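K.L.:
Mind folding the following:
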Amino acid sequence: MKRKLSSILVASALAAAAGAAQAQISDGVVKIGVLNDMSGLYADITGPGSLLAAKMAVEDFQKTSKAGLKIEVVSADHQNKPDVGSTIARQWYDADKVDAIFDVPTSSVGLAVSQVTRDKGKAFVNSGSASADLTGKACSPNTVHWLYDTWMLANGTGTAVVKTGGDTWFFLTADYAFGHALERDTSAVVTKNGGKIVGGVRHPLNTQDFSSFLLQAQASKAKVIGLANAGGDTINSIKQAAEFGITKGGQSLAGLLVFLPDVHGLGLDKAQGLMVTETFYWDLNDQTRAWSKRFGAQHGGKMPSMVHAGVYASVLHYLKAVEAGKTDDGTKTIAKMKELPTDDPLFGKGTIRADGRKLHPAYLFQVKKPSESKGPYDYYTLKATIPADQAFRPIDQGDCPLVKK
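P.N.:
Predicted coordinates for the structure are as follows:
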């Protein structure tokens, strides 16, 4: 009788423990929101591809997880507007029971969503925004900046261009948080390496006509025109620079944020020779190739951008942290993400610092000439690998309040 009673008590205790663990998952569902530009100038870089990447991460996690988590993925288009992004984030957190938001290109939107997430005690893992302020003065205990940032881009592409003789610069800058941060960080790198900034001009986001801006750049006689913009703005500025004969006249273009879909959209005839810094390329190794072919098979044959890869890897690590911590509480899960080493097939092993910066290598590539490419999406030649401990701003230089002095 005592043995039977003991068995019942043990079984009851185990059931209660299991119930308590499951109770830590709000509503019994881990709900992930992919928030990005689904239809505008960044749609090829993020957009539907990021939603696919998140779903692939959930699928792969569930193949190996023993937690039996119920996971849902929702998505929305923030239209590259901070007020729209903030409104969606509040709606998701307050009414739709979303636990974590991913991707969020456009730095002004990323910074706004980071603040809403902090206010609501949820989790935000950003792959799409570039502003290094996300791990600097605007860092948050509820935000991880996964993929790349303006400091990394500036020190990768900017340093390489100056070292090859590009020592006078004129900036063509997108007039919002991302462009300003990229111009600021690249200017610091250029001057540190002995170069000089001779001028700059700022253009509206998603403008179609770069003629007046390019004429000012041409008149500056700078050796390098630094493109502190992204997506459709970068594609249009490079195409129109070719029409004005700027590169034929001896000036060089430095694409400070160029993605694989941008090169695909431009074509190698216009993009050849560009130096670009990325943290992922589909053809880096066997693991990146295998995943990218799976992705491409579900995405109309298009190879992934580094943002797509970042969304996949960050969702995977987030879910591992939820499983390990037995909760989807935002603040606790972000802390657990920092505690656990990262490991995935696209970025390998890594860590997340106290300021929320995810560390992994960055790669300096040069865009191939048409004659060098062996087929679709064979666009890059690897010129240098920047180790993880050198690729991003030192933690003591970002003014993040979370970092102990």
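K.L.:
From now on I want contacts and neighbour counts done on CA atoms only, so please keep to that.
P.N.:
Fine.
K.L.:
mind listing the helices for the stretch 201-350 of the chain?
P.N.:
Along the stretch 201-350 of the chain, the stretches classed as helices by DSSP state H, counting those that start in this stretch are 211-219, 231-243, 260-266, 268-271, 286-297, 306-325, 330-339.
K.L.:
Please state the offset of the shortest one from the chain centre?
P.N.:
In terms of Cα atoms, centre = their mean, to the nearest Å, the gap separating the centre of helix 268-271 from the centre of its chain is 24 Å.
K.L.:
repeat for the third one
P.N.:
The chain centroid and the centroid of helix 260-266 are separated by 17 Å under Cα atoms, centre = their mean.
K.L.:
wait, which of the helices of the stretch 201-350 of the chain is closest to residue 137?
P.N.:
With Cα to Cα, the closest approach to residue 137 among the helices of the stretch 201-350 of the chain belongs to helix 330-339: 18.3 Å.
K.L.:
Of all the helices of the stretch 201-350 of the chain, which one comes closest to residue 23?
P.N.:
Distance to residue 23, taken as Cα to Cα, is lowest for helix 306-325 among the helices of the stretch 201-350 of the chain, at 12.4 Å.
K.L.:
Second chain to compare with the first, below:
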Amino acid sequence: MIQFNRRHLLAAAGGSVLPGMAARAQVPAGAATPIRIGVLADFSGPYRDTSGPTALACARQAVEDLALSTRGIPVEVLQGDHQNKPDAALALARRWIDQDGVDMICEVNNSAIALAVAGLVAEKNKVQVNTGALSAVLTGERCSANTVHWTADTWMLANTVGRATVRNGGDSWFLIVADYAFGHQMERDLTSFIEAAGGKVAGSVRFPFPGTTDFASYVVQAQASRAKVVGLLMAGADMVNCIKQAREFGLARRAKLAGTPMFVTDIHALGLETAQGLLLSEAFYWDLNDRTRGFLGRVRPKVAGNWPNQEHAGTYSGVLHYLKAVADLGAPAARASGLEVVQRMKAMPTDDDCFGPGTLRADGRKIHPSYLFEVKAPGESRGPWDYYRLAGTVPAEDAFRPLGEGRCPLVRL
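P.N.:
Now for the predicted structure:
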């Protein structure tokens, strides 16, 4: 546990944990009841690098960065491995809230789990700051007054990558889709944007998630489609394995590969020789500007060589804004009502070193620009993790689904 004086925050240290277990620190006798934040993430499965320990480090960094401006509010950061199993994740989240006094759950990089946790925090009047799951339904018909959606979503990714690729001649697609809530939503959103831009989806195939490592049959089906673009609707180790196998089968010589989503951590795992030329969208890149580079400088010693992607940066940003709202509202009121915390978060402008200024809409959607990146060739890279060339920027007001189109019952236009 890191201890600060009365003007500082308290962040819990936590090492590695067994699946489904939470790591937490002990509060000294007589200390004020802390605000407790649970980082519910993949610490052992295919999304470990895109989520997991680096997301935990970024949550702690937010606590540390806000320490000088908060009002002596103690904070604990807990961690738990959701194992990509909704039942196990929900049981852990419920135990956190009922037994451990957790006030806010963040990261939750699995859409099925995020939807389940949204129901739980609404029932218990706590908060979910979802920084990892991507299904746009979280701010659509399944929106909740106790959940906010940070970072990226399926609509944003489809909007940024789908339209640009079709406009550049990639007008026929085949989709390889992770068979769970995120993949289904991504498939719907991407198909919509491809068709709206004048393209077509020649076919698609879904693979079991989690647990798939052999993508050969799906790659063969993509080859047989003769589509110009193969959309890979997956993430983490699945994305890395599928791209490697696609190149082994020669698919990448016949079609453009589009990763939706894809992260800088995936590029690192693939290597530039394999990943060069890929188009992808992220809302954060460490080398965008002086503020993003400053953030990296602070968190880099704590991430064990796995530099932050947009999901990690979203965890930092979401935790930071949550704590600002807690400090503004007061800890007793924040612990008493998650709904009041979310209302205060929506009333306050957002601003941090990862995303710059932004807003939080009535439907819970965090608004900021999105970026289209092209992966550099090996000879273009100037040093470690120098992987992206900025290919385009979508302004904040255009990056996400319009407020009136999501059918969120919280929206009154």
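K.L.:
circling back: single out the most deeply packed of the helices of the stretch 201-350 of structure 1.
P.N.:
For these, the stretch with the most neighbours on average is helix 306-325, a mean of 24; neighbours defined as mean count of other Cα atoms under 10 Å.
K.L.:
what residues are up against the aligned partner of residue 260 of structure 2 in structure 1?
P.N.:
Using TM-score structural alignment, the equivalent of residue 260 of structure 2 in structure 1 is residue 256. If you count contacts by Cα atoms under 8 Å, 6 or more residues apart in numbering, residue 256 of structure 1 has them with 153-154, 157-158, 182, 226-229, 276-277.
K.L.:
Name the nearest residue to whatever residue of structure 1 lines up with residue 400 of structure 2, sequence neighbours excluded.
P.N.:
With TM-score structural alignment as the criterion, residue 400 of structure 2 lines up with residue 392 in structure 1. Distances taken as Cα to Cα, 6 or more residues apart in numbering place residue 152 nearest to residue 392 of structure 1, at 5.2 Å, with adjacent residues excluded.
K.L.:
just to revisit the earlier point, quick one: which of the helices of the stretch 201-350 of structure 1 is nearest residue 108 of structure 1?
P.N.:
The nearest among the helices of the stretch 201-350 of structure 1, by Cα to Cα, is helix 231-243 at 15.5 Å.
K.L.:
Provide the aligned range in structure 2 for the closest one.
P.N.:
Using TM-score structural alignment, helix 231-243 of structure 1 corresponds to residues 236-248 of structure 2.
K.L.:
Can you list the neighbours in contact with that stretch?
P.N.:
46-50, 212-216, 219, 232, 252-253, 257, 259, 262-263, 265-266, 269-270, 274.
K.L.:
Strands of the stretch 151-300 of structure 1, start to end?
P.N.:
When secondary structure is read from DSSP state E, counting those that start in this stretch, the stretch 151-300 of structure 1 shows strands at 168-174, 196-203, 224-228, 252-255, 275-278.
K.L.:
Now do the third one against helix 231-243, angle only.
P.N.:
Read that as strand 224-228 of structure 1. 160 degrees (axes from the mean of the first three to the mean of the last three Cα atoms, to 10 degrees).
K.L.:
which residues does the residue nearest to the spatial centre of structure 1 contact?
P.N.:
Closest to where the C-alpha atoms of structure 1 average out (Cα atoms, centre = their mean) is residue 127, at 2.6 Å. Counting by Cα under 8 Å, 6+ apart, residue 127 of structure 1 touches 102-105, 145-148, 307, 310-311, 314.
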